[in-house]
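Participant: Dropping a prediction and its sequence here:
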Amino acid sequence: MNITNNQASKALYQAIDKANEIGVSANITILDTAGHLKLFARMDDAFLGSIDISMGKAKTAMLFRMNSEKVGEFLAPEMGTYGMLQTSGGLVGFKGGMPVTTGTEILAYIGVSGGSPDQDFEIAKAGSTI
């Protein structure tokens, strides 16, 4: 099942509320389960350079159906799969990308960029359950 407009809006605004609460201007991407853009927001003063990062985090989470930092564990040189970083148009293997769920079912993917990896994770997590 794909995410509806109302569900995507709820996820986006939950993430924006968290970003405002912690004082981070972020770019927030919501992709449907096929990896197509559903919603995007660039908050006031968010870095232009982090637009692609937010989209990359959501895409990475979608491609592997897991948090982007979990994919990052496979990208470490000692894993022998670090070349994977350049696949699928580039992967982003640090915090801020994750599935959006109803608790049990994946409906979409969210990617956040604009703060530290921990801040991006906190913002994405706020939008990850609807």
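Facilitator: Sure thing, it's come through.

Participant: rest of the way, CA atoms for contacts and neighbours
Facilitator: Will do.

Participant: residues contacting the residue nearest the centre of the chain?
Facilitator: Geometric centre of the chain, nearest residue: Gly111, 1.6 Å, by CA atoms, centre = their mean. Residues near Gly111 by CA atoms under 8 Å, 6 or more residues apart in numbering: 28-30, 53-59, 96-98, 124.

Participant: right, and out of these, which lies closest to Asn5?
Facilitator: Ile30 (10.6 Å; CA to CA).

Participant: immediately after the host helix or strand of that closest one, which helix or strand?
Facilitator: In the assignment (DSSP states H and E), Ile30 maps to strand 27-32. Using DSSP H and E, the helix or strand that directly follows strand 27-32 along the chain is strand 37-42.

Participant: try this one next to it:
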Amino acid sequence: MYITRVLLPLISLPFLALGQNLSSTNGIGSTPQERHFVTAQQAQTIIAAAAANATAIQIPQNIAVVDPSGLLVAFLRQDNAYIGSIDISMKKARTAVLFNGLSSGGLFPIYLNGYLIGGVGVSGGTVSQDEEVATAGVLGLGALTSAS
């Protein structure tokens, strides 16, 4: 009991720290002026571009945008999008930023000027449809899905 409640969390801490890439490209700077986060307006631009693509391919989607900490900035559930995909889209967006810019199956980090400013997650279609819609959202902001 003591091992699982006390020692296991303590043993895990160094490994969690190793998984985080603490560099100037992860949105965190030494002062608030140096921090790079997706703004509410940028998040709405991403969602609008993604939603336009989803409408064009006739697949209603759930679209989430988070900041570099994985906290929700904006969300859209299009009419007739799967209710079960609401939480999935949010978790995809969080995964994109919390796992050092992971890109896969409708989840992408959002890089602007070389800085990770957030993540986007899309759910409601096939993997390729989710990826297409998420990519359209990021590109609609003029951002990239990778640091380079």
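Facilitator: Now that the structure is in, tell me what you want to look at. Being a predicted model, the structure only gives us computed values, none of them experimental.

Participant: Can you pull the TM-score for these?
Facilitator: The TM-score (TM-score structural alignment, normalised by the length of structure 1) is 0.76; 105 aligned residues with a CA RMSD of 1.2 Å.

Participant: quick one: the strand holding Ile30 of structure 1 to structure 2 mean distance?
Facilitator: For strand 27-32 of structure 1, the mean deviation from structure 2 after alignment is 0.4 Å (mean CA distance after the TM-score superposition for structure 1).

Participant: in structure 2, what residues pair with that strand?
Facilitator: Strand 27-32 of structure 1 lines up with residues 62-67 of structure 2 when matched by TM-score structural alignment.

Participant: which parts of that stretch are buried?
Facilitator: For stretch 62-67 of structure 2, the neighbour count (16 or more other CA atoms under 10 Å) marks Asn62, Ile63, Ala64, Val65, Val66, Asp67 as buried.

Participant: now stretch 42-62 of structure 1
Facilitator: Buried residues in stretch 42-62 of structure 1, counted by 16+ other CA under 10 Å: 42-43, 46, 50-62.

Participant: Next step: the residues you listed restricted to helices.
Facilitator: 50-62 (DSSP state H).

Participant: Glu69 of structure 1 contacts Asp118, doesn't it?
Facilitator: No - with contact defined as CA atoms under 8 Å, Glu69 of structure 1 does not reach Asp118; the gap is 10.7 Å.

Participant: residues bridging contact with the two, i.e. touching both?
Facilitator: Common contacts of Glu69 of structure 1 and Asp118, defined by CA under 8 Å, 6+ apart, comprise Lys95, Gly96.

Participant: Which one's more surrounded, these two?
Facilitator: Glu69 (21 against 12; other CA atoms under 10 Å).

Participant: Report the separation between that one and Gly97 of structure 1.
Facilitator: For Glu69 of structure 1, the distance to Gly97 of structure 1 (CA to CA, to the nearest Å) stands at 8 Å.

Participant: This completes my enquiry, with thanks.
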